[in-house]
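Chemist: The sequence isn't on hand, but the structure is:
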């Protein structure tokens, strides 16, 4: 692949601040451009990688939205996370050299493929990259831990409120609105992720609408009362 094309991928990419370490010298930045082997388009509904597949690369999501999921023993799909543009996907494969979930595109998407051996090699030479990779990993662990707490002790209202606040905060850090979001996932997928039945998710959304917390038009959600949602979540933490 033409190196110039790759250079555009990292050095001039508008997601650079999210994917790449900040404050690198031009020389190091040019080295980082070697990280991206190719860009890959993933059609809506297609998988980027599957459970058990050999781990070779991390993927920076340029555009689009993904869910990671596992098939449970009784054949259901358990959603384990949602990932959006500017986030890194594929970290699950590092531990055992195999992916431990499926990554499915919820809309047409494009990712930058970053072979892990390139990352390791460059990390040894560019220390800022090494600490950045560690930061990404620990952020992911903290997020997973937060989700486990969420599922462990929260009531349905608290789970959905925390989910919406988390989503809008992640979108906001990517330059989107602080109060409006389009849900790329179905109510069923939200339920699977939050450990709630589909009807519970729908009922809770309706309650939030009745209470004037949110406005919902199909997949468009406008948060009318951020503090109200935060109070629902904080009430839970105050009780523990």
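Modeler: Great, that's in hand. Source: prediction; values computed, not measured.

Chemist: alpha carbons only for contacts and neighbour counts from here, please
Modeler: Will do.

Chemist: where exactly do the helices run in the chain?
Modeler: For the chain, applying DSSP state H gives helices covering 3-10, 16-19, 26-32, 116-125, 127-153, 156-172, 187-194, 198-210, 226-238.

Chemist: okay, now the one to match up with it:
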């Protein structure tokens, strides 16, 4: 193994438990390392892949934050998701062999490139890897289903509360604070994702601040009352 490969190796990556299955032996890890020998840097505002491009690889986000979006018929960007370090991006391309959205970096980012044909080949040999890839896919499906429910029946406060809880929970799984976060996306992008107008997002944030649920300083958000956010979301769910 050359030095470059060792530097990008999954086996000594601190995000490994989020991206890769646990309990692989040394040899299996080395096989994965060989596949994931390439890293790609994407500058803030840069695109990792575009809608319509051929699908060749999945990407594990090492550092940074992305949004996925599609252009609507009237030329606006519809945000379809936000992805952070330790998550896999590019699954949208598996179905039709081409990507169905743009992936844009919201801050300088670095990804590990995992060529899909080699990943498939290896997962046929390493069952734990195959199960893991399936688990990642189903997690994405569940998350998207959750978003559809969110947009289908929730009021603005419920949508924003669920969004903040989901974000902080995912960040917490990566070792970050359970109550503080820096929003890498704009209010407008949050609105696009949640199906809300920019003014509604700003108004709802202000309402949460007035009620002592959150503290907001520009992009810094501190959750002062997690239970209140949960109540906002759960009240909705018990009504249906």
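Modeler: Right, received. Where do you want to start? These numbers come from a predicted model, not from an experiment.

Chemist: returning to what we had before: any chance of the helices of structure 1 in CSV, plus distance to residue 47 of structure 1?
Modeler: Compiled in CSV, the helices of structure 1 are given as follows (distance: least, CA to CA, whole Å):
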stretch, distance to residue 47 of structure 1
helix 3-10, 22
helix 16-19, 21
helix 26-32, 26
helix 116-125, 19
helix 127-153, 21
helix 156-172, 22
helix 187-194, 16
helix 198-210, 24
helix 226-238, 33
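
Chemist: Check what contacts stretch 102-111 of structure 2 and list those residues.
Modeler: 39-51, 59-70, 184-185 (CA atoms under 8 Å, 6 or more residues apart in numbering).

Chemist: From residue 203 of structure 1, how far out is the most centrally placed residue in structure 1?
Modeler: With distances taken as CA atoms, centre = their mean, residue 83 lies nearest the centre of structure 1, 2.2 Å away. As for residue 83 of structure 1, its distance to residue 203 of structure 1 is 25 Å (criterion: CA to CA, to the nearest Å).

Chemist: and if you look at residue 103 of structure 1?
Modeler: Separation of residue 103 of structure 1 from residue 203 of structure 1 (CA to CA) stands at 28 Å.

Chemist: With neighbour numbers in mind, choose between those two.
Modeler: Ranked by neighbour count (other CA atoms under 10 Å), residue 103 of structure 1 and residue 203 place residue 103 first, with 26 against 14.

Chemist: show me what contacts the residue lying closest to residue 157 of structure 2 once chain neighbours are set aside?
Modeler: Of all residues not flanking residue 157 of structure 2 in the chain, residue 204 sits nearest, at 6.0 Å (CA to CA, 6 or more residues apart in numbering). By CA under 8 Å, 6+ apart, the residues touching residue 204 of structure 2 are 156-157, 160.

Chemist: out of those, which is most surrounded?
Modeler: Top of the contacts of residue 204 of structure 2 by neighbour count (other CA under 10 Å): residue 160, with 25 neighbours.

Chemist: Enumerate every residue touching the equivalent of it over in structure 1.
Modeler: Using TM-score structural alignment as the criterion, residue 160 of structure 2 maps onto residue 160 of structure 1. For residue 160 of structure 1, the contacting residues are 194, 201, 204, by CA under 8 Å, 6+ apart.

Chemist: Many thanks, we can stop here.
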